[in-house]
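S.K.: All I have is the shape, not the residue letters:
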């Protein structure tokens, strides 16, 4: 696939992923990023990218800042080669990242984000808190060895400070007494010894040791004899300081040596985590989704976009290949859209096999191919030389020799660069050869003969790139099933060419070709109509499916709540009965005991009280059961009732055949048994006074979902504002806003709007089956 990787510009994708890595550890893995033909590896890599995107959208990026590659430091520590302060600091920062990642993983668990791959990676990280503490106790964030690293170092540095103070004191005295021999009164250091600047003419009479001279020769830096002994002592302290620092670094190196294996594991895992999140960040950047993968050679791309074209201008396209037909022939004039289609299919295939999410709808499907071949060159020039044809043919020969049944082949302007008749025949022959061997092929061509070839073969289909005659420009929308046509006459007419010239030109065109052109025109027009109808049906199906899922969820929730309430009622009833039975048994036991003991002194009123207590207990249970399911008046349609098991008010619609009542509960209509209903009041209907009062009717055409994906930010906000007004008039309680993942800007805009809307009670991300973090569920007041 090396040639295809280069031609399809896969390396540009890698460069972007590389730039999104937090450290060099992840960048090393991006360097080896390439398409795989191993199904398990592809699935794992895609799951890894998808999981990273989910984590980023839920909690943000993984805390990997400041991590550096400590591989060389580990190798040096293993052989007891003393590590520098900076190398040790790098180890400390890596261990800090380990602890931060473990905390990050715990937060994911708290918010119930399922991330098995990331969790497994974090669990394999080794926390070395003792080593991190040992390094941090000795070295600060700049790599400076702290005084607290050892008592000996602290003592030496105090001696240094004391000696330096005495030297400065003596030198200040010298400066004060001999100022006339100095160029200025500033004490400085030369050769690690304190000196003063002496005029050139006074250097022989000043007294002391010369250590340096200015570039002009006017100043000599002299160490006065008064501080020679102190400077010597200071040098001795500095030597002791360096020795102590070296001892500390060697001790820390030996401590690192104990954990070299664990550190090596951490380096490996952190590199994989960094790589994983770089892929997730790239997916967010291109609004990528995880395609379903197969090994059957089936490609089904929905709203696919080329990732290297500006997302604001790129046109999404639907492309299918490998199921009903194995070859697509894209015909028509050069507009740029045909080549973009080829590159989109090829590049997205390479990306998916490399474990990267693709810029397409989440229902998209791609195949794992053994080989991806591409013969794509710059064929947009007017003149095509023999060398161009030879170059393409050499490449095609190489492809023919290596293709397999599980190959994807992309031909751009197949057969171009030679005589049109010969080129068309050659192109058809090549397509036949590839098709017989079972490979999947997409080819572009100018030749009308290839349009007929597609019509004559069931496993080959025509396609073209839509051209807008009004604007004289391509729309870059792929029309599958519709062959391309030449727009030369239409374009010339709109540009002002005389009709007489056009009439003559049309007369020169062969009748057969004219009929073919007319047929293509009719097919294209009909195809556009069908495409529009399909889009409308798809949109309606999506709305219906969304409503179905919403109702199923609400019904399931209702049933679960109903079962829970009934279970609570049963438990309460059993408990009351148990208590009543115990009271009754106690009363009977008291009576029997009294009788047995012949206690004639028992008073009548005491016996009466016990019997009354028993009756009250029985009456209490009866009243409780009546209160759980009773009607105060005969029920009729329109009455407002209380559903006892749900503790919710509703309105009676009608009585069903089996004796239950259909009850309107908010947006839902639910069948409820009559004994579970309690009459509240008659429904009060507002009458129209006829004096100009406005009655708002529900807009039954508004859906319970609003899909904003693909909209510009400003347009999306306008649509959202209009939609919220409509759902409020419709009386909906719950709606869903689909904003997708993308860069997160649209999601943030939606949430910002909802926070400010006074009619919104609350909102949340969608759950399983509700669109996840790509959708927001809104509860209205």
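M.R.: Received, thanks. Bear in mind that the values here come from a model prediction, so they are computed numbers and not experimental data. Residues are numbered from 1 along each chain as shown.

S.K.: contacts, neighbours, all on C-alpha from now
M.R.: Fine.

S.K.: Three-state assignment for residue 248, please.
M.R.: helix (DSSP: H, G, I helix; E, B strand; the rest coil).

S.K.: I should have written residue 429 there, sorry.
M.R.: helix.

S.K.: count of residues packed around it?
M.R.: 12 (other Cα atoms under 10 Å).

S.K.: what's it in contact with, if anything?
M.R.: Counting by Cα atoms under 8 Å, 6 or more residues apart in numbering, residue 429 makes contact with nothing.

S.K.: From residue 415, how far out is it?
M.R.: Per Cα to Cα, to the nearest Å, residue 429 is found 10 Å from residue 415.

S.K.: And for residue 261?
M.R.: Residue 261 is 59 Å from residue 415, by Cα to Cα.

S.K.: the more surrounded of these two?
M.R.: residue 415 (25 against 14).

S.K.: I figured that one was touching residue 426, is that so?
M.R.: Yes: proximity of residue 415 to residue 426 meets the contact threshold set by Cα atoms under 8 Å, at 6.2 Å.

S.K.: take the one below as the second:
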């Protein structure tokens, strides 16, 4: 049944390629927790590994070991291959859920020792048994003796007249010489064959004796091999449970690695079956198509009815939906946008596609279809695909019958994909909220199918247009149009008009989505640019703070100086320090967009991606990431409305800011006004400490000054000046 569905869905080639990646044949289904298997497969994405060796099915070996049978050395080597591969995997030190699973597999010491008994080609190492080394050495010496003996004979002057050629011939795996009649006068030999030309294949008597000796050596070797196999089989029988466990683990990993290799080789993605029965495909490509047009379809309802143009891909859409669900069910990779694809879980997937007519069973097309449908009423949670649903009977009668049958199957949780050319059934089902209509789109202008689909409408079959396209005379097609009837043709026109409006709406929506995507990219780019500028601003602020800290330090040193010259000298130094704090306006980057032609140094290319301060451009097929500041437009720049620029200039006060203010003799109002301006100038100059003289007198002026300072937002604090700077008659203000 599985093979039949694979053939119906055109997945035979895909499955053959997949099974070629397995270490040994096995069912496609992985027994156990599917979500856990999915995690293991995804964990394998992070690992670079070599494929497992090809191994034979070991179930018969385990059964014979259980009966204390002796395995052959070639069978024992199959066990060694499995053990060695797990030792290799464990040495990879994988750090994820897969690594945790491998770490739990502890290989017993006797099994590890077994893996050291064979070389990479499956031959026993000589250290396994001391007899092996001597017997193999004897065999090699005997072979060399045979070679040298034959060589002497071929170069013998006595035998030369009887030799047909100077080659060693192999007859039934026996070394022989090709000689003429009369050879027995110079050499004793046994004839083992004869040519049509009358020549003889012979084995010299000396060679026969050496071969007899070799046979004795081989016999003794076989005895040693049997002894080793017997001892090893006894040991394997003691570890039979472990061998069955690691054999099952090997099959499990084989499932994972073959799927991962398939995904890597063909650039495929995995989609885990989810709860529910909804199906949403995004850019799915059927594996059987060499140049597929990706399919995106929303099949969240219970029934999907596909109508429209002949040869427009309706059947392939049906097969694509069923194939995607089947691949997901078996955790096999597929070509799709995995992030946007959603596939529900189904107990079974069935395809009613082929014509069931069978002369041998005396069954008609429609009767066969009814038999296939009757089986569905006893099932639930099944995904079914039905191609050409009204096949084999009157379409009007079939429409009523199938409408009732479909509605009943839906109640039994059967999800159905249907293709049909007949609009009656589609029209009858259109009002059902559980039914989704999809139409294959036809290009009226070029009169060809587009192999694309629109949801929500009934498609016209374009039978007349297809007939004309494939060479049916136009006058015959015109007669058919008349017979078809004007009222039905008007219905087709309405269907086509609806399809056209739907296509236009679809195209506008697609363009709008592209614009939204472009705006989102631009928004992300400006956010990145804003973050970059904020970082630069923060760094510049720290730099300015350091400069102003140095300047104010020099000012404080000036305040502490006793003579006027020293004060002016320190103030001049502070002024020079402040001059270093120049803020340059950032370079305005020219506005570019993806697709713009640009010049970078001597290269001309096209922008294919943009970031805040860099762009990716393509130059003669080579992609480069370059700074935006080094790009220039190549060709005509895009027209854009001129934008008004606003510049802000900060000018320093022409009046020189001082660090001392004398308020003697002023009324309180005048003093406060002068003090306010003095503090503002000091703040602009970057001073963090100034001195205000107000005298002692009646203390009114001092009180007014200190009241003002308490309320000033930029004043951090104030206190009486030291005795040498005015004492109680002056106040030191901290800004």
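M.R.: Good, I have the coordinates. Given the structure is predicted, the values throughout are model-derived calculations rather than measurements.

S.K.: Need the TM-score between these chains.
M.R.: Overlay of the two chains. TM-score (TM-score structural alignment, normalised by the length of structure 2): 0.64; 583 aligned residues with a Cα RMSD of 5.4 Å.

S.K.: Is residue 71 of structure 2 in a helix, a strand, or coil?
M.R.: Residue 71 of structure 2 is classified as coil under three-state DSSP.

S.K.: and it, how many residues sit next to it?
M.R.: Count around residue 71 of structure 2 with other Cα under 10 Å applied: 21.

S.K.: I figured it was touching residue 233, is that so?
M.R.: Yes: assessed by Cα under 8 Å, residue 71 of structure 2 is found in contact with residue 233 at 6.0 Å.

S.K.: got any residues that touch both of those two?
M.R.: residue 65.

S.K.: the strands in the stretch 51-200 of structure 1, which residues?
M.R.: Under the criterion DSSP state E, counting those that start in this stretch, the stretch 51-200 of structure 1 contains strands at 188-190, 193-199.

S.K.: Most tightly packed of these?
M.R.: Most buried of the strands of the stretch 51-200 of structure 1, by mean neighbour count (mean count of other Cα atoms under 10 Å): strand 193-199, with a mean of 24.

S.K.: ok, and for the next helix-or-strand element following it, which residues are buried?
M.R.: Sequence order places helix 203-206 as the next helix or strand after strand 193-199 of structure 1, per DSSP states H and E. Neighbour-count burial for helix 203-206 of structure 1 flags 203, 206 (criterion: 16 or more other Cα atoms under 10 Å).

S.K.: right, and the helix or strand after helix 203-206 of structure 1?
M.R.: strand 209-213.

S.K.: And the contacts of that following strand?
M.R.: 190-191, 195, 219-225.

S.K.: Could you check the strand or helix carrying residue 11 of structure 1 and say which residues are buried?
M.R.: Using DSSP H and E, residue 11 of structure 1 sits within helix 10-19. For helix 10-19 of structure 1, a neighbour-count test (16+ other Cα under 10 Å) marks 10, 14, 16-18 as buried.

S.K.: can you check stretch 97-104 of structure 2 too?
M.R.: 98-99, 102.

S.K.: Ok, stretch 429-447 of structure 1 next?
M.R.: So stretch 429-447 of structure 1, judged by 16+ other Cα under 10 Å, has buried residues 430-431, 434-435, 438-447.

S.K.: Narrow those to those in strands?
M.R.: Within the buried residues of stretch 429-447 of structure 1, residues falling in strands by DSSP state E are 440-445.

S.K.: Among these, which pair sits farthest apart?
M.R.: Within those, two members stand farthest from each other by Cα to Cα: 440 and 445, at 16.7 Å.

S.K.: How many residues are close by residue 296 of structure 2?
M.R.: Neighbours around residue 296 of structure 2, by other Cα under 10 Å: 21.

S.K.: With adjacent residues omitted, what lies nearest to the counterpart of it in structure 1?
M.R.: By TM-score structural alignment, residue 296 of structure 2 lines up with residue 318 in structure 1. In space, residue 318 of structure 1 comes closest to residue 302 once its chain neighbours are excluded; the distance is 4.5 Å by Cα to Cα, 6 or more residues apart in numbering.
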